[in-house]
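K.L.:
Could you look at this predicted model? Sequence included:
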Amino acid sequence: MSSLFPTYARWDITPIKAKGAWLTDKSGKKYLDFTTGISVCNLGHVPDNVKQAVNEQLEKFWHTSNLFQIELQEEVAKQLTAASGLDLVFFANSGAEANEAAIKLARKATGRPKIITFIDSFHGRTFGTMAATGQEKIKTGFGPMLEKFEYVPFNDLEALKAAVDEETAAIMFEIIQGEGGLNAGDPEFLLQVEQLAHDNGSLVIVDEVQTGIGRTGKPFAFQHIGLNPDIVSSAKGIASGLPLGAIIGKKELAEAFSPGSHGSTFGGNPVSLAAAKVTLDTIFDNEFLEDVTKKGEHLSSLLTEGLSSIPQVKKIKGKGLMIGIEMNEEAAPFIPAAREKGLLILTAGTNTIRLLPPLNVREEEINQAAAILVETIKEHVYEKTAGQ
């Protein structure tokens, strides 16, 4: 009997070693990992340069407190502000904590209570971020939600206009809804969201927890559209698997986060920051990001070509190396089937297969993964058809 709460539907895999795009379980079986810890290990497992930086920091000190001047915090904050075009950073431990900070900052800075988010969004599982999430299944059984959050359909400008009022502190959204099915915001719609918010004196919060840190081929996904957000949340890929989250905001918001207004004991831990500094230096390189775009296009083209004859496949979607295969049926059965063939993948929403390979994945690994996935989908579809 396990001593753990059964909060996760765990796979029958016990990892003992991982390197690059590969994970080995205790039986010795090797898997091509296109989950990367759910968009966390963006440089693959145990990247050498990150490992070296972490070991060097471990020899210095592990933790002090945010009462001290921590040079690494300033250095990583400058990397994030330079890459995002924003001004100030607060460090947390996770994406949920980052989004909590974003919500608190927006409400305090505006003096308004309401946050508008979108149906099928996902912003975390704390009480604040759970309330911000536009999926009822996340909230089931937890009683009344934190006020005031309002949810509108994604890409529906008229519904949004009807929801925005003088109580609206911020409109919060993902550029691509990672957990909700890889639903992308229409660029024109998102530009209008920003204009609507700013005309109303509201803030724009972009949740880049999954889409950020190079995942879509830009440092942050909002940069594909040319948005000018007030607050951006980040986590997952920021420190190559060590716990770190952050919000990046405009300097006009500084007064709302004055001393004592918010905090985090472990936020901005020096070991995580050492990992982040090297991770960001690698990923925010222009040539590296251009390569992410090319690899994403290659993977999408292989899937499009290989699955073109399968009517159950609706479309290939996503951006960069955040790719989804939207099906006309539930995606869940394809995950263990691919796993049996040595490929680790995820679902997004109900009907979408999600691929999140390392950003430095090799071309031959992309080719291998695409071949396994095409074979898996074809076998499943043909078996299902033969059984009817």
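P.N.:
That came in fine, so what should we check first?

K.L.:
alpha carbons only for contacts and neighbour counts from here, please
P.N.:
Fine.

K.L.:
For the stretch 251-388 of the chain, which segments count as helices?
P.N.:
In the stretch 251-388 of the chain, the helices defined using DSSP state H, counting those that start in this stretch lie at 270-283, 286-306, 334-340, 363-386.

K.L.:
The stretch 151-300 of the chain: strands as residue ranges?
P.N.:
Taking DSSP state E, counting those that start in this stretch as the criterion, the stretch 151-300 of the chain contains strands spanning 168-173, 176-177, 183-184, 203-207, 231-234, 245-249.

K.L.:
Any chance of JSON lines for those strands, columns mean neighbour count and distance to Ile70?
P.N.:
Putting the strands of the stretch 151-300 of the chain into JSON lines (neighbours: other Cα atoms under 10 Å; distance: least, Cα to Cα, whole Å) gives the following:
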{"stretch": "strand 168-173", "mean neighbour count": "27", "distance to Ile70": "30"}
{"stretch": "strand 176-177", "mean neighbour count": "25", "distance to Ile70": "34"}
{"stretch": "strand 183-184", "mean neighbour count": "20", "distance to Ile70": "38"}
{"stretch": "strand 203-207", "mean neighbour count": "27", "distance to Ile70": "26"}
{"stretch": "strand 231-234", "mean neighbour count": "29", "distance to Ile70": "20"}
{"stretch": "strand 245-249", "mean neighbour count": "27", "distance to Ile70": "16"}
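
K.L.:
adding another structure so you can compare the two:
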Amino acid sequence: MSYLFPTYSRWDVSIVEGDGARVKDASGKSYLDFISGIAVTNLGHRHENVKRALENQLDKVWHVSNLFQNDLQEEAAKLLCDNSCADAVFFCNSGAEANEAAIKLARKHTNKEKIITFKQSFHGRTFATMAATGQEKVREGYGTMLPSFDYYEYNDTESMRKLDDHSVAAIMLEVVQGEGGVRPADPEFLKEAEKACKRVGALLIIDEVQTGIGRTGYFFAHQKESIQPDIITAAKGLGSGFPVGAMLGKKELASSFGPGSHGTTFGGSMLAMAAVKATIETVLENEFLEQVVEKGSYLMNILEKELQSSNKVEGIRGKGLMIGIECREPVGSMITALREAGILVLPAGERVIRLLPPLTVSKEEIEEAAEGLKQVLNSAEVSV
């Protein structure tokens, strides 16, 4: 028996070692990791820069609480603000916590309650972020949700253009819906959402938990479209596997999050900040993000070429190194077959295979993964 709550449908694989884009299980079998801890180990496993920063901090101090000044927090926050439109940062421990903070801040600052999110979105599993998530399956069984969330159709530009509800506190969206099927936002939809917020006196919250810190080839995914959110949330790739989240916001919001308004025991710890600083500095190194764009295009092109003959594949979409392969049937058996072939991928809904390789992945590793996908997806005719 297990002494754990059965909250996860776990694979019968125990990973014991990782290096770069490869991991090894307890039996010694090696895998090419195109999950990256669900877009967490963006620099690959055990990146030397992050490892060195953590080892250095381990020899100093681990935790002192947020009652004290914290220069590492200030340095990490400055890096985030210097590379975004934000002016202030709140550090926490996860993406759900970052989104929880964003929801609290939006309601407190605007003195309004209604928040618009989108169908098939995913923002977390706390009560507020579960209510914000536009997927009924996430909310089932928990009774009355926190009010007041309205779920609009994603990429419905016209609904944003027509929005004239001044009771809205915020519009909250993902630039690419990750759990919702790797669905990128249309640029015009994003721009109209920004305009709608200004028109009705609402805040624009961009959830960059999965898309941020270089995943799409930009430091934050929304920067490609030149929109200016009021609040940005980040986590996953922010700490290279070390638990950390962050809510970034404009300076005019700071007065609504004064002493006692929000807090965390572990958020912004010395160890987390060491990992964040090293991660961000690595992502910002010369040509790093340009290489992510290049590798993302390379992977997309290979997949389109190799899978065009597969009648299992409906389409391929994504941004940077966040790619979804939509299939005409459930993908569970395909993911199992890929794992048995030594390639780790994950689903995004019932019919989408999601690829999230480390941003440091090599072209040779991309080719290896593409060959494995080709073998599995071309192995049998789809039954429809």
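P.N.:
Structure received. Only a predicted model underlies this, so the values are computations on that prediction, with no experimental measurement involved.

K.L.:
quick one on the thing from earlier: which of the helices of the stretch 251-388 of the first structure has the highest mean neighbour count?
P.N.:
helix 270-283 (a mean of 23; mean count of other Cα atoms under 10 Å).

K.L.:
equivalent range in the second structure for that one?
P.N.:
On the second structure, the counterpart of helix 270-283 of the first structure by TM-score structural alignment is residues 270-283.

K.L.:
follow-up on the earlier one: among the strands of the stretch 151-300 of the first structure, which comes closest to Ile377 of the first structure?
P.N.:
Evaluated with Cα to Cα, the strands of the stretch 151-300 of the first structure place strand 183-184 nearest to Ile377 of the first structure, the distance being 21.3 Å.

K.L.:
how much does that closest one stray from the second structure?
P.N.:
When the second structure is superposed, strand 183-184 of the first structure averages 1.2 Å from its matched positions, counting by mean Cα distance after the TM-score superposition for the first structure.

K.L.:
helices or strands up against that strand?
P.N.:
strand 176-177 (3 or more Cα pairs under 8 Å, 6 or more residues apart in numbering; DSSP states H and E).

K.L.:
Report the separation between Ala246 of the first structure and Gly217 of the first structure.
P.N.:
20 Å (Cα to Cα, to the nearest Å).

K.L.:
Spit out the contact partners of the most centrally placed residue in the second structure.
P.N.:
Of all residues in the second structure, the one closest to the mean position by Cα atoms, centre = their mean is Gln210, 0.7 Å from it. Residues counted as contacts of Gln210 of the second structure (Cα atoms under 8 Å, 6 or more residues apart in numbering) are 38-39, 178, 234-237.

K.L.:
closest to Leu338 of the second structure among these?
P.N.:
Ile38 (16.6 Å).

K.L.:
for Phe257 of the second structure, what are its contacts?
P.N.:
Counting by Cα under 8 Å, 6+ apart, Phe257 of the second structure makes contact with Leu105.

K.L.:
Mind doing that once more with 6 Å?
P.N.:
Neighbour list for Phe257 of the second structure: empty [criterion: Cα atoms under 6 Å, 6 or more residues apart in numbering].

K.L.:
corresponding residue for it in the first structure?
P.N.:
The alignment partner of Phe257 of the second structure in the first structure, by TM-score structural alignment, is Phe257.

K.L.:
Against Phe90 of the first structure, how distant is that match?
P.N.:
From Phe257 of the first structure to Phe90 of the first structure the distance is 9 Å (Cα to Cα).

K.L.:
same deal with Glu158 of the first structure?
P.N.:
Taking Cα to Cα, one finds Glu158 of the first structure at 34 Å from Phe90 of the first structure.

K.L.:
which of those two has more neighbours?
P.N.:
A count of neighbours by other Cα atoms under 10 Å puts Phe90 above the other of Glu158 of the first structure and Phe90, at 21 against 10.

K.L.:
what kind of secondary structure is the more buried one in?
P.N.:
Under DSSP: H, G, I helix; E, B strand; the rest coil, Phe90 of the first structure falls in the strand class.

K.L.:
ok, now Asp150 of the second structure?
P.N.:
Per three-state DSSP, the secondary structure class of Asp150 of the second structure is strand.

K.L.:
that older thread, indicate which one of the strands of the stretch 151-300 of the first structure is closest to Glu364 of the first structure.
P.N.:
Among the strands of the stretch 151-300 of the first structure, strand 176-177 comes nearest to Glu364 of the first structure, with 27.0 Å by Cα to Cα.

K.L.:
Give me the residues contacting that closest one.
P.N.:
For strand 176-177 of the first structure, contacts defined as Cα under 6 Å, 6+ apart pick out 121, 182-184.

K.L.:
next one: that strand to chain centre, how far?
P.N.:
On the basis of Cα atoms, centre = their mean, to the nearest Å, strand 176-177 of the first structure sits 9 Å off its chain's mean C-alpha point.

K.L.:
Just tell me the aligned range of it in the second structure.
P.N.:
Taking TM-score structural alignment, strand 176-177 of the first structure hits residues 176-177 over in the second structure.

K.L.:
mean per-residue distance, the matching stretch to the first structure?
P.N.:
Comparison of stretch 176-177 of the second structure with the first structure after fitting gives an average deviation of 0.3 Å (mean Cα distance after the TM-score superposition for the first structure).

K.L.:
and Phe34 of the first structure, how many neighbours does it have?
P.N.:
Counted with other Cα under 10 Å, the neighbours of Phe34 of the first structure add up to 25.

K.L.:
Can you find the partner of it in the second structure?
P.N.:
Checking TM-score structural alignment: Phe34 of the first structure goes with Phe34.

K.L.:
Just to check, that match is in contact with Leu356?
P.N.:
Yes: with contact defined as Cα atoms under 6 Å, Phe34 of the second structure reaches Leu356; the gap is 5.0 Å.

K.L.:
ok, back up a step: can you tell me how far the residue nearest to the centre of the second structure is from Thr233 of the second structure?
P.N.:
Counting by Cα to Cα, the gap from Gln210 of the second structure to Thr233 of the second structure is 10 Å.

K.L.:
and Val193 of the first structure, which of the helices of the stretch 251-388 of the first structure is closest to it?
P.N.:
Here helix 286-306 is closest among the helices of the stretch 251-388 of the first structure (Cα to Cα), at 26.2 Å.

K.L.:
what's next to that closest one, contact-wise?
P.N.:
Contact with helix 286-306 of the first structure is made by 217, 320-321, 359, 374, as judged by Cα under 6 Å, 6+ apart.
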